[in-house]
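**Q** model this:
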Amino acid sequence: MTFSWADFQAAEPDFAKTVQQRFEAYTHHVLATVRKDGSPRVTGLEVTFRSGELWLGMMPRSRKAQDLMRDPRFALLANPGSGTDMGGGDVRVGGRAVEVTDPETVARYTGEAGAPQPFHLFRAELTEVVRTSVEGDRLVVRTWHPGEPLRTVSRGND
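**A** Now for the predicted structure:
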């Protein structure tokens, strides 16, 4: 089961807000895709949140775009920022990237984002959202999957 960003926001509004703020704190993030030979590829990427969707845009014929067109599975890690404090925690989104080629949608996205043409545009269908943070002396991991409640695991020196 996969969900759009809007579905995630409706299911877990506070968690979605925290995750989106973490992504919006920095421009560049890390995208993991699956290469043709099955090995992972890790590359930089900018993302946007617009019209209830998480959008991934990339240069035409880029390796990461080719990876996603062949195998849409991805993981996206929010930029951890500078230093060692991990201010907003470590945030990761996993799912499937669906290429959007509808001319009206692409034109609307291009107009709103000012994206140069040509490019590949993908809409993220979420299968997992994870935030790992340190709260006091505890490591706290929050995980959401479509159709399931938010799960929190906390570990520390008890």
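
**Q** contacts and neighbour counts: CA atoms only from here.
**A** Will do.

**Q** all helices for this structure, in order.
**A** Along the chain, counting by DSSP state H, helices occupy 5-11, 13-24, 63-70, 103-113.

**Q** so where do the strands sit in the chain?
**A** 28-34, 40-50, 53-58, 73-77, 90-99, 120-135, 138-144, 151-156 (DSSP state E).

**Q** before we go on, could you also do this sequence so I can check it against the first one:
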Amino acid sequence: MTSTDAASALKSPWSRVAETAPEFAAETAALFRAFPNKTLATLRKDGSPRLAAIELWMTEEHAVVILMAQSAKARDIRRDPRISVLSGSSGASDVPVWPTARISGRVAPVAEAALEASLLEAAGVPAEFGAGSVFLIDIDEVVITRIGDNTMETVLWKDGRLRHIGSN
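**A** Model prediction:
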């Protein structure tokens, strides 16, 4: 399968979230842009979780993860493409509501040189960063959680639909 085929074969690229839930997608993107470091969860060879700080880029079409090609987390996702990425959060005591966003799904490597170069350029990453370092997320679900004083609200996007799955 070529990279173009891999990108076009994604069942749920970021553009599907934006098309089916535009306001939710805008809030999610803003939460991911608010803090430079995100937390990536992958699965190690033995099945235990690995958490690592990463950056996530969002284009109009894709949620993009760029990793050092030989890193442990890159090896993890080549072995098992399931991931979750959590946005940053202020956690400041003077903020009344602490929202976070999470994107979960499977990654697909970008092997087509032109697409990889375009995504690296859009992210401001030098092209010499290396082949095999750019991955697109095929999104299974997106969650926004808002925690306030004695309240928690969770909104889930899955299969093109939004659901409020918890609040108090």
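
**Q** Next, the TM-score between them, please.
**A** The TM-score (TM-score structural alignment, normalised by the length of structure 1) is 0.89; 155 aligned residues with a C-alpha RMSD of 1.9 Å.

**Q** could I get the helices of structure 1 as TSV with mean neighbour count?
**A** Formatted as TSV, the helices of structure 1 follow (neighbours: other C-alpha atoms under 10 Å):
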stretch	mean neighbour count
helix 5-11	18
helix 13-24	17
helix 63-70	18
helix 103-113	13
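
**Q** wait, which of those is closest to Leu54 of structure 1?
**A** Among the helices of structure 1, the nearest to Leu54 of structure 1 by C-alpha to C-alpha is helix 5-11 (5.8 Å).

**Q** so who does the residue of structure 2 positioned farthest from its centre touch?
**A** Here structure 2 reaches farthest from its C-alpha mean at Asn150, the gap being 28.3 Å by C-alpha atoms, centre = their mean. Residues counted as contacts of Asn150 of structure 2 (C-alpha atoms under 8 Å, 6 or more residues apart in numbering) are Asn168.

**Q** gap between it and Ala6 of structure 2?
**A** Separation of Asn150 of structure 2 from Ala6 of structure 2 (C-alpha to C-alpha, to the nearest Å): 44 Å.

**Q** One more: Val134 of structure 2?
**A** Taking C-alpha to C-alpha, one finds Val134 of structure 2 at 12 Å from Ala6 of structure 2.

**Q** Looking at the two, which one has more neighbours?
**A** Using other C-alpha atoms under 10 Å as the criterion, Val134 of structure 2 and Ala6 rank with Val134 on top: 24 against 17.

**Q** how about the residue lying closest to that one once chain neighbours are set aside, what does it touch?
**A** Excluding its sequence neighbours, the residue lying closest to Val134 of structure 2 (C-alpha to C-alpha, 6 or more residues apart in numbering) is Ile66, at 4.6 Å. Contacts for Ile66 of structure 2 (C-alpha under 8 Å, 6+ apart) come out as Glu55, Leu56, Leu120, Ser133, Val134, Phe135.

**Q** ok, and those in structure 1?
**A** Shared contacts between this structure and structure 1 among these (both residues aligned by TM-score structural alignment, their matches' C-alpha atoms under 8 Å) comprise Glu55, Leu56, Ser133, Val134, Phe135.

**Q** So what does the second one match up with in structure 1?
**A** The reference is to Leu56 of structure 2. In structure 1, the residue paired with Leu56 of structure 2 according to TM-score structural alignment is Val47.

**Q** Count the neighbours of that match for me.
**A** Neighbour tally, Val47 of structure 1, other C-alpha under 10 Å: 20.

**Q** Verify the contact between it and Met58 for me.
**A** No: the criterion here is C-alpha atoms under 8 Å, and Val47 of structure 1 misses it with Met58 at 9.5 Å.

**Q** shared neighbours of the two, which are they?
**A** If you check Val47 of structure 1 and Met58 against C-alpha under 8 Å, 6+ apart, no residue is contacted by both.

**Q** List the contacts of the counterpart of Val91 of structure 1 in structure 2.
**A** Using TM-score structural alignment to pair residues, one finds that Val91 of structure 1 aligns to Ala101 in structure 2. If you count contacts by C-alpha under 8 Å, 6+ apart, Ala101 of structure 2 has them with Thr28, Leu31, Phe32, Leu86, Ser87, Val142, Val143, Ile144, Thr145.

**Q** Next, format the kept ones among the contacts of Ile66 of structure 2 as a markdown table and append distance to Ala18 of structure 2.
**A** What follows is the kept ones among the contacts of Ile66 of structure 2, written out as a markdown table (distance: C-alpha to C-alpha, whole Å):
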| residue | distance to Ala18 of structure 2 |
| --- | --- |
| Glu55 | 20 |
| Leu56 | 16 |
| Ser133 | 25 |
| Val134 | 21 |
| Phe135 | 19 |
